[in-house]
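Student: Whatever this is, show me its structure:
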Amino acid sequence: MLAAAFFKGMGLGGSLIVAIGSQNAYLLRQALKREFVLVCVAICVLCDVLLIGAGVAGMGELMTQAPSLLWLIKLAGAAFLGWYGWRAARSALQPGSMQAQANSGASERRTVVAAMLAFSLLNPHVYLDTVVLLGSIGGQQAGMGRWYFAAGAMLASLLWFTSLGFGARYLTPVFARPRAWQILDAVIALVMWSLAISLFL
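Tutor: Predicted coordinates:
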């Protein structure tokens, strides 16, 4: 039942991707600022596609057999999440209104791309969700079913990140107020710190 495998992958992939995390929080912030949204969405989708494909192809099993590698990923991820949480907390204490105009400076583009890649690849939860969990379940599908499962999960990723990235503009009136940005940055800081702590619990 290839169709069943496809929808199973789409349902499970969607349920994991939609959960609030560092990647979603950063993409939402960039979308509200309207800075390099297409680039950020493309990075999120591409990383998910590669990781899901790698997991279904068997990388998930290799990762579960290398606990030292997982520990190093957790350590790097926790350090990055803690640092970005501190930045978000500092921003929450400095109110400012949203500027609905894109900045096209080369240095800013590089900064945003680097941060989006870091949130997509340095967060150990991403590997546990895509490579290990989706990979192990997808790998159990018979024959071509594993690739239909992977395609379903990849489509869920594409739909979610596209909706989040390009749908956030409808919240622009809300985030024209400085207080809304303070609340968002405070929530992002709490999410980052909570994820960093949860890596070692």
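Student: rest of the way, CA atoms for contacts and neighbours
Tutor: OK.
Student: Show me the residue at the heart of this structure, geometrically.
Tutor: The geometric centre of the chain, computed from its C-alpha atoms, lies nearest to Gln23 (Cα atoms, centre = their mean), at 2.9 Å.
Student: Distance check, that residue against Val56.
Tutor: Taking Cα to Cα, to the nearest Å as the measure, Gln23 falls 22 Å from Val56.
Student: Double-check the residue nearest to the centre of the chain against Ser120; I have them as touching.
Tutor: Yes - using Cα atoms under 8 Å, Gln23 is in contact with Ser120, at 5.9 Å.
Student: run this one through as well so I can compare:
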Amino acid sequence: MMEPFIHGFILAIGLILPLGVQNVFIFNQGALQPRYMNVLPVVITASLCDTFLILVSVLGVSLLILSSFWIKFILIWGGVSFLVYMGWTTWNSKPNNQRNSDVNRFSLKKQVLFAASVSLLNPHAIMDTVGVIGTSSLKYQGEEKIIFAVTCMMVSWIWFIGLSLIGRITGKIDKSGNFLLILNKLSALIMWAAAIYLVFSFINK
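Tutor: Next comes the predicted model:
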């Protein structure tokens, strides 16, 4: 029973480690929010979205969804629109001496919507999950498949909780707000780069 656990752990770590919009947003919110409780909606939303993607990948449902051109069209252009908008909002945030007021721009609803969008409106993230986790799960059956899937889900939850805590520690250390200001600019650039990548990948297919 250790094989599906180790296999799922390594695959999930490999997929979640690269710097991306989801990771940057969770880290950023951990650094900006005045209380850790305010970050939990983002962490829980991102973790639930990853859990959902892993589940449908293991069950093979996502392959059927992505076979539709119009579903992929809606996913891509919905994701592009949201990334451009949130990139603009993040770029114009000024955490230095205005921390609490700027945090309020990211309302609870906006935090949850954005955390969900960067997880579910990115067809490439879905294809990575399907191509790696979904395909790898085919070698397991019954209890072993459950262990493999649960391990992948567990990695996502632990990673997002840890990332938000590191962001919070960073925010407390950065009293001047200069680092968070730079982080906001970096976050916005990553969001816009992801949007451009989605557009070009759609055009070239």
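Student: where does the TM-score land?
Tutor: The TM-score (TM-score structural alignment, normalised by the length of structure 1) is 0.84; 195 aligned residues with a Cα RMSD of 2.5 Å.
Student: re the thing from before, give me the common contacts of Gln23 and Ser120 of structure 1.
Tutor: Here Gln23 of structure 1 and Ser120 have Cys44 as joint contacts, going by Cα atoms under 8 Å, 6 or more residues apart in numbering.
Student: Average separation of the top helix by length along structure 2 from the aligned part of structure 1, please.
Tutor: Using DSSP state H, we find that the single longest helix of structure 2 is helix 143-173. Following the fit onto structure 1, the mean deviation recorded for helix 143-173 of structure 2 is 1.6 Å by mean Cα distance after the TM-score superposition for structure 1.
Student: What helices and strands are in contact with that helix?
Tutor: Judged by 3 or more Cα pairs under 8 Å, 6 or more residues apart in numbering; DSSP states H and E, the packing partners of helix 143-173 of structure 2 are helix 2-16, helix 21-32, helix 40-59.
Student: Need the counterpart of Val39 of structure 1 in structure 2.
Tutor: Under the alignment defined by TM-score structural alignment, Val39 of structure 1 is paired with Pro41 of structure 2.
Student: isn't its match right next to Val112, touching?
Tutor: Yes - here Pro41 of structure 2 reaches Val112: they are 6.3 Å apart, a contact under Cα under 8 Å.
Student: follow-up on the earlier one: most packed of the helices and strands packed on helix 143-173 of structure 2?
Tutor: helix 21-32 (a mean of 25; mean count of other Cα atoms under 10 Å).
Student: State the distance from the match of Val39 of structure 1 to Leu48 of structure 2.
Tutor: 10 Å.
Student: Not counting stretch 95-108 of structure 2 itself, show me its contacts.
Tutor: By Cα under 8 Å, 6+ apart, stretch 95-108 of structure 2 touches Leu32, Gln33, Pro34, Pro41, Ser93, Lys94, Ser176, Gly177, Asn178, Leu180, Leu181.
Student: Tell me which residue of structure 1 lines up with the last one.
Tutor: Taking TM-score structural alignment as the alignment basis, one finds that Leu181 of structure 2 is matched in structure 1 by Gln182.
Student: just to confirm, which helix or strand has that match in it?
Tutor: Assigned by DSSP states H and E, Gln182 of structure 1 falls within helix 178-198.
Student: Now do that helix and helix 22-33, the angle between them.
Tutor: Between helix 178-198 of structure 1 and helix 22-33, the angle comes out at 170 degrees (axes from the mean of the first three to the mean of the last three Cα atoms, to 10 degrees).
Student: Just give the closest residue to Ser176 of structure 2, not the sequence neighbours.
Tutor: Asn96 (6.3 Å; Cα to Cα, 6 or more residues apart in numbering).
Student: Give me the secondary structure label for the one you found.
Tutor: coil (DSSP: H, G, I helix; E, B strand; the rest coil).
Student: Tell me who's in contact with Val45 of structure 1.
Tutor: Met154, Ser157, Leu158, Phe161.
Student: Any idea how many residues pack against Ala125 of structure 2?
Tutor: Per other Cα atoms under 10 Å, the neighbour tally for Ala125 of structure 2 reads 17.
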